[in-house]
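1. Sequence first, predicted model second:
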Amino acid sequence: MNVVDTRVPDARAPLRLLKVVPTLLCGGTENQVMALCRSLNHGRTDLEMACLRRLGPFVKEIDDRRIPLAEYPIESFYSLNALAQQAKFARHLTRRRTQIVHAYNFYGNVFAVPPARLAGTPVVIASIRDLGLYLTPMQKRVQRYVCKLADRVLVNADAVKDWLVRDGYAPEKIVVIPNGVDVSRFSAPREPSRLRCELELPPDVPLVAVVSRLTRLKGLEQFLEAAALVGQRFPQARFLVVGETPPHDPTYLDDLKALAGRLCIGDRVIFTGLRSDVPALLANVTVSVMPSLNEALSNALLESMAAGAPIVATRVGGTPEVLTDGKTGLLVPAADVPSLATSIARLLDAPILAAQLGRAARQVIEERYSITRMAATTENLYRDLLTRHARKTERRGIRHERAARETHGQWLGTLTSLVDRPALPIAEPACSVHVVTDDAEFLALEAEWNETVERARIGHPFLRHEWLRTWWECFGRGCRLHILIVRRGGRIAAIAPLLSDTTRSYGISIRRLRLLHNDHTPRADFIVAEQPEESYRAIWKALCEQRDRWDVLQLSQLPEGSPTLDTVSSLAAEDGCLSGVWPSGDAPYVRLAGNWDEYYSRLSSKFRQNVRNRLSRLTRLGEPALETVIDGAALLGAREDAFRLEASGWKAEAGTSIDSDPAVHRFYALLAERASQKRWLHLLFLTVNGERIATSYGARYGNRLFLFKTGYDPAHAQCSPFKLLIYFAVRHAFAEGLTEVDFLGDAEPWKLEWTPTTRAHHWLFVFANTSRARVLHHAKFRLAPVLKRWRA
């Protein structure tokens, strides 16, 4: 007979506690879980642990501490094995009569909370310790549902609570307990010379360090860019990057090293890897930097404060809750490289201020963020929830509780029988659409985004993440991201890279959704990788659901053959929305069929004679050659020559050169840096005796060469250097086995000398089914053409 104990638990009795984590790798959550396990009063806690993969350096420590650790291996939650493991977990909870289950992070929560509730565990706690940027919309919905089953959702910062409340969580269920630090580990005396001796550096060298897991949201690229600026003022400074890459992104470290090389600071940046002596290291750096783009509450921040290190951190997530600007450290906006560099330099310039900030930061940790305080608060929460449960059970009565336990047992039996049955076919998951409006979330999509571009077989680089990210950073001022991500079964099926802004058209103020596009993006479109009909409908449905936020949908520079033009027009017509199309430029391109001699012989004899004459003139000055620059460091150096040549002559006078606009200059500078990492950006030069006299930005993507942003030295105008650059570039493309050279832009006469073939582009305008939008459609597609013909 089951005996149900409804008495209020004895405060002195050990709590039967089980903690669930996905793995035991060396991440922020795992570090906090282990610190909490070390600090809980083991005389008052009967602790055991569970994981989904017995993986990571903390496994040995758990075994050494003789804490029971059970593995419930799950490769996918879309499997009967997942149900089987959850049934096994529930049976264990029932047999052991576990009082508290505390699960961590998405996979831990989804695995443990439902079976714990099913097993009748008195107290079930879920933990969320991030801002959800790594979760798909479907995962967010699943976690929100799972957390409704928990008694409490434990978070580590008010920023996380605020996000969850906005996402539909009940505020009364959310408890904030900040991370804690074992302050005693950070009490070692400072020995600056020891660390510098180990690194083979002079004893007085300033050390600026980032301690972090090396992931793309930690702002490490911005740190290196800031380091390059700081290094100009403090050439003796060295920059430490301490940490390792996660298993899912092993090449990121190589990307960072390559970036350091391109920034010409490769010899001043030290990548130390993972270190076990972080407390000693932090105690002896000159400045500790937290450049995260998105963060809930960083353990590295608290550890730096505990070590008394002067800190520069980005104002993200829970960081401002802990670090007070000008009192315990310096705060800067996320992704703001100049501000980051300025603040680092300020602390290097002012050692007295730096020391004051470090001491104040240490005091804050001792008073409010010690691991002892965190452990006591957490244990008090456990006991309070257990007491509440016992009193609630006592009020409901033993009989009711016994009936509940019998029901749980029946459910467990049913679950066990289900997992023993043959597998049934799983229905194809439906589409879901998520709107990305946050810069950090957009940045986090890079790998998935580019993988989607490749699956969509888009034959140009202008929709790749690095292109659009750079465009947004340089031209997105005054706008807001409104990117629609369509997922199917968790994988991205389609992307509509849109932004929202307001403008005036024909005297009417309008709200507009438009593609991330201006004159510096030659081609734009939606990215559709699978199930095109379903994906387009999902995008249109999402746009219709937000129709009160836009008057016009503007899809600029859609290339000939894009299904977006006809599909979106048809979907709009079905819903009674007016649309209209404007023809845009026709971009000439050369099909590289046959060989160079055959192609060249088909060009007009007059044109070929002109090329021979120009080449003869240039040869009298020296040996002409085509130079193609691809590699990072060389490309960054050559970039300045390209800017100089592009600005020569009429472009600088007309104010249309790259150097004429700081935003445009930044765009092409950053694009060269980022695209060179992917090795698709080529800088082409025509040289004579080694002197660069003409240039073009080139994108070698797949089997095609794209040419844009061209220029030449007017001192050699009599030789037509740009015409000769095209001559050598097209000839080289034939030799390389490429299939096309695309001149992009408009059908200018010089391009048509090389080819009569063009690719049309169109702008599609879709108008919301409102009076304002219908008036605008009438003005744009009825009145404006009539006025244009009349004036002609």
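-> Done, it's in. Numbers count the residues shown, from 1 in each chain.

2. only C-alpha atoms for contact and neighbour calcs from this point on.
-> Will do.

3. does the residue nearest to residue 256 when sequence neighbours are not counted sit in a helix, a strand or a coil?
-> Nearest in space to residue 256, with sequence neighbours left out and distances taken as Cα to Cα, 6 or more residues apart in numbering, is residue 221 at 6.8 Å. Secondary structure state of residue 221, per DSSP: H, G, I helix; E, B strand; the rest coil, is helix.

4. Was I right to think residue 221 contacts residue 254?
-> No. Contact status for residue 221 versus residue 254: not in contact, 12.0 Å apart, counting by Cα atoms under 8 Å.

5. Which one's more surrounded, the two?
-> Just comparing residue 221 and residue 254: by other Cα atoms under 10 Å the higher neighbour count belongs to residue 221, 19 against 12.

6. Quickly note the distance from the more buried one to residue 410.
-> Distance from residue 221 to residue 410, counting by Cα to Cα, to the nearest Å: 55 Å.

7. and residue 248, how far is that from residue 190?
-> Using Cα to Cα, residue 248 is found at 36 Å from residue 190.

8. quick one: which of those two has more around it?
-> Neighbour tally, residue 248 and residue 190, criterion other Cα under 10 Å: the higher count belongs to residue 190, 16 against 8.

9. And the more buried one, how far from residue 215?
-> Counting by Cα to Cα, the separation of residue 190 from residue 215 is 29 Å.

10. can you check residue 685 too?
-> Distance, residue 685 to residue 215, by Cα to Cα: 36 Å.

11. now swap in residue 607 and tell me
-> According to Cα to Cα, residue 607 and residue 215 sit 54 Å apart.

12. Identify the residues contacting residue 685.
-> With contact taken as Cα atoms under 8 Å, 6 or more residues apart in numbering, residue 685 is in contact with 626, 627, 628, 692, 693, 694, 695, 696, 725.

13. The third one touches residue 684, doesn't it?
-> Yes. Proximity of residue 628 to residue 684 meets the contact threshold set by Cα under 8 Å, at 4.7 Å.

14. Neighbour count for those two, which is higher?
-> Ranked by neighbour count (other Cα under 10 Å), residue 628 and residue 684 place residue 684 first, with 26 against 18.

15. Contact partners for the more buried one?
-> Counting by Cα under 8 Å, 6+ apart, residue 684 makes contact with 626, 627, 628, 629, 695, 696, 697, 698, 729.

16. rerun at 7 Å
-> Residue 684 makes contact with 627, 628, 629, 695, 696, 697, 698, according to Cα atoms under 7 Å, 6 or more residues apart in numbering.

17. Check it against this one:
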Amino acid sequence: MNIEGEAGVRGAEPVSGTPAVRRIYVIATNFKQRLSGVTSTIIQLLPLQARMIGIAALGPGLPSNLPKLKWWQVPGLLLRPEGRPFRIWHARRNPEMLAGILLKYLFRAPLKLVFTSASQRHHTGYTRWLIRRMDAVIATSNKSARYLKVPNTVIMHGVDVERFSPPANKAEAISAVGLDPAQKYVGCFGRVRHQKGTDLFVDTMICLLPQRPGWTAIITGRTTPNHASFEAELRARIEAAGLSDRIRFLGEQKNIPDYYRVLSLFVAPQRWEGFGLTPLEAMSTGVPVVAADVGAFSELIEPGVTGEIIPPDELEAMVAATARWMDDEDRLARASKAALDLIRSKFRLEGEAAKILDVYNGLWQAK
């Protein structure tokens, strides 16, 4: 099974199996079949968490190399786990919170309920009702925390610094994916759609590339059928500008870290985002980022040091900011090193997993 995150396929260390319920202390729920950023987060975290605690996922749409409970094992959750007074039911969506509430209060399962919120909008009354019944709440950013009406812990996402790492040789990395090592590359990765701002990136490149023959733009990510006309319109704009060979749609890629490694600059032009992992992945690969002020981007990027934050949905601002970075090689080099230092000191995936475990332990240790 191929699992794609925001920008491409994300791997997971094999930890497969159907574990014994009595030794599972945390259930990471994933009730959504369709791939999403939430699903990607679970896929990345679970192998690390499985080294720390007995944990298993529950739900569809997950690869076979993760520890997973089968649906027929769910009745086993009504019994206490071995050596602990209760399990943790970790939800990230409304249906998962509701299922946990039903198990705990209707079926009297020995559970404590944890919810992670990435939302940056006011919750509906129904969602607030669900959240109030959680025993602990995690926000993925300070922005998300401000929309919560209950006590919460901010734990920002991390990135796998081994998987997303700089190339030993940039020219060789570029050649390895079939691109021209004589060019510099600026990228925009993620699903191709209006919400992701792919059109803003394309229009920015149409403005900038004619005066910068040493640069090429690449776009990776899936285009679903209902967004095919959007991509077709962008391709028509590119062709009309005579830039079809320098603004390239590469489609969905399984080896997405290899494509980060060819970049000298990354642009995150989203109009809306819950959190947004692509800037972390880019910076972990030593690539500075120009990003719209959506999601958690302003909490990830140090302006002027590892990249730049611009107002969302403003083409002129994106053009100006991107041009400043493309035209200053020394600044790009300094920001590349600063981005690596930032990610490795503050945004490791292992750190995220450890902080979530602290939340679990806080519930187990509470009187």
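-> That came through, no problem. For clarity, every value in this text was computed on a predicted model and none was experimentally measured.

18. Tell me how they score on TM after superposing.
-> With the length set by TM-score structural alignment, normalised by the length of structure 2, the two chains reach a TM-score of 0.84; 341 aligned residues with a Cα RMSD of 2.6 Å.

19. quick one: which of the contacts of residue 684 of structure 1 has the most company?
-> Among the contacts of residue 684 of structure 1, residue 695 has the most neighbours (other Cα under 10 Å), with 32 neighbours.

20. in what helix or strand does that residue lie?
-> For residue 695 of structure 1, the host element (DSSP states H and E) is strand 691-701.

21. according to the alignment, that strand goes to what range in structure 2?
-> The aligned range for strand 691-701 of structure 1 in structure 2 is empty, by TM-score structural alignment.

22. quick one, strands of the stretch 201-350 of structure 1?
-> 207-211, 238-242, 269-273, 287-290, 311-314, 330-332 (DSSP state E, counting those that start in this stretch).

23. so which of these is the most packed in?
-> Comparing the strands of the stretch 201-350 of structure 1 by mean neighbour count (mean count of other Cα atoms under 10 Å), strand 287-290 comes out on top with a mean of 28.

24. and that strand, how far from structure 2 on average?
-> Mean deviation of strand 287-290 of structure 1 relative to structure 2 after superposition (mean Cα distance after the TM-score superposition for structure 1): 0.8 Å.

25. Can you tell me what residue 365 of structure 2 aligns to in structure 1?
-> Match for residue 365 of structure 2 (TM-score structural alignment): residue 387.

26. actually residue 325 of structure 2, sorry about that
-> By TM-score structural alignment, residue 325 of structure 2 lines up with residue 347 in structure 1.

27. so how far is residue 238 of structure 1 from its match?
-> According to Cα to Cα, residue 347 of structure 1 stands 14 Å off from residue 238 of structure 1.

28. and what of residue 553 of structure 1?
-> Taken as Cα to Cα, the span from residue 553 of structure 1 to residue 238 of structure 1 is 49 Å.

29. Can you add distance to residue 598 of structure 1 and give the strands of the stretch 201-350 of structure 1 back as JSON lines?
-> Formatted as JSON lines, those follow (distance: least, Cα to Cα, whole Å):
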{"stretch": "strand 207-211", "distance to residue 598 of structure 1": "58"}
{"stretch": "strand 238-242", "distance to residue 598 of structure 1": "55"}
{"stretch": "strand 269-273", "distance to residue 598 of structure 1": "52"}
{"stretch": "strand 287-290", "distance to residue 598 of structure 1": "59"}
{"stretch": "strand 311-314", "distance to residue 598 of structure 1": "59"}
{"stretch": "strand 330-332", "distance to residue 598 of structure 1": "60"}
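
30. Out of the ones you listed, which is closest to residue 132 of structure 1?
-> Each of the strands of the stretch 201-350 of structure 1 has some distance to residue 132 of structure 1 by Cα to Cα; the shortest is strand 311-314, at 18.4 Å.

31. Provide the aligned range in structure 2 for that closest one.
-> Alignment of strand 311-314 of structure 1 against structure 2: residues 289-292, by TM-score structural alignment.

32. how close does that stretch sit to structure 1?
-> Per aligned residue, stretch 289-292 of structure 2 averages 1.0 Å (mean Cα distance after the TM-score superposition for structure 1).

33. Distance from the chain centre to that stretch, please.
-> 15 Å (Cα atoms, centre = their mean, to the nearest Å).

34. just stretch 227-245 of structure 2 next, same as before
-> That offset, for stretch 227-245 of structure 2, works out to 27 Å (Cα atoms, centre = their mean).

35. What segments of the stretch 101-250 of structure 2 are helices?
-> With DSSP state H, counting those that start in this stretch, the ranges of helices along the stretch 101-250 of structure 2 come out as 125-132, 142-145, 170-176, 198-208, 228-240.

36. can I get the ones you listed in JSON lines with distance to residue 67 of structure 2?
-> What follows is the helices of the stretch 101-250 of structure 2, written out as JSON lines (distance: least, Cα to Cα, whole Å):
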{"stretch": "helix 125-132", "distance to residue 67 of structure 2": "27"}
{"stretch": "helix 142-145", "distance to residue 67 of structure 2": "29"}
{"stretch": "helix 170-176", "distance to residue 67 of structure 2": "34"}
{"stretch": "helix 198-208", "distance to residue 67 of structure 2": "36"}
{"stretch": "helix 228-240", "distance to residue 67 of structure 2": "36"}
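
37. out of those, nearest to residue 109 of structure 2?
-> In terms of Cα to Cα, the element of these nearest to residue 109 of structure 2 is helix 125-132, at 17.3 Å.

38. which residues sit against the closest one?
-> 94, 97, 98, 150.

39. what about it, how far off from structure 1?
-> Per the superposition on structure 1, helix 125-132 of structure 2 and its aligned residues are separated by 1.4 Å on average (mean Cα distance after the TM-score superposition for structure 1).

40. Show me which residues of that helix are buried.
-> By 16 or more other Cα atoms under 10 Å, the buried positions in helix 125-132 of structure 2 come out as 130, 131.

41. and what of stretch 317-331 of structure 2?
-> 317, 318, 319, 321, 322, 323, 325, 326, 331.
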